[in-house]
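Novice: fold the stuff below for me.
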Amino acid sequence: MQHLEERIAHLIRTVDDLDEVVTAQQAEIDRLTRRVEMLMQREAEREAQGTGGVVLGDERPPHY
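Specialist: Model (predicted):
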């Protein structure tokens, strides 16, 4: 019986540890999602203003 109680205590501790990890990961995902949304909004505003965007390495400049 004591062996089962020890295993249950270990499992409870493991679940609590995993819950902390998942909670921290969700907070990071939420933070990164907000940053991506902010960057997408900035880029949409930049495109609407016609100020141009980032030129990628395989893109030809507009004067070609």
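
Novice: please make it C-alpha for all contacts and neighbour counts, starting now.
Specialist: OK.

Novice: give me the most central residue, this protein.
Specialist: residue 29 (3.3 Å; Cα atoms, centre = their mean).

Novice: one more to put side by side:
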Amino acid sequence: MSDVEDRIADLEVRLVFQDDTIQSLSETVALQQMEMEKLRRAVEVLARRQADLASSLPSSDDDNQPPPHY
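Specialist: Here you go, the predicted structure:
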């Protein structure tokens, strides 16, 4: 093989590895994006639960009121 053919073969091999790497990275990014969306929804659920619990607790204004027997 000539030097030019060797260089072309080397470039073709590199291209195949780069294509494989790009595909792998693309799949990883897609999986991470799905996981982030799942975690975002979980955080929203937890925030709603916390808000519900906070609204069901007595307000801090009640702490400053004297007991009813005064």
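
Novice: just give the TM-score of the two.
Specialist: Aligned and superposed, the two chains score 0.75 in TM-score terms (TM-score structural alignment, normalised by the length of structure 1); 51 aligned residues with a Cα RMSD of 1.1 Å.

Novice: residue in structure 2 paired with the residue nearest to the centre of structure 1?
Specialist: Residue 29 of structure 1 maps onto residue 36 of structure 2 when the alignment is built from TM-score structural alignment.

Novice: and the strand or helix carrying residue 42 of structure 2, what does it pack against?
Specialist: Assigned by DSSP states H and E, residue 42 of structure 2 falls within helix 3-56. Contacting helix 3-56 of structure 2 under the criterion 3 or more Cα pairs under 8 Å, 6 or more residues apart in numbering; DSSP states H and E is no other helix or strand.

Novice: where does it sit relative to the chain's centre, distance-wise?
Specialist: 9 Å (Cα atoms, centre = their mean, to the nearest Å).

Novice: do stretch 41-52 of structure 1 as well
Specialist: Distance of stretch 41-52 of structure 1 from the chain centroid (Cα atoms, centre = their mean) equals 23 Å.

Novice: and the equivalent of residue 9 of structure 1 over in structure 2, how close does it get to residue 3 of structure 2?
Specialist: In structure 2, residue 9 of structure 1 lines up with residue 16, judged by TM-score structural alignment. Separation of residue 16 of structure 2 from residue 3 of structure 2 (Cα to Cα, to the nearest Å) stands at 20 Å.

Novice: what about those two, which has more around it?
Specialist: residue 16 (11 against 8; other Cα atoms under 10 Å).

Novice: residue contacts, that one?
Specialist: Applying Cα atoms under 8 Å, 6 or more residues apart in numbering to residue 16 of structure 2 gives no contacts.
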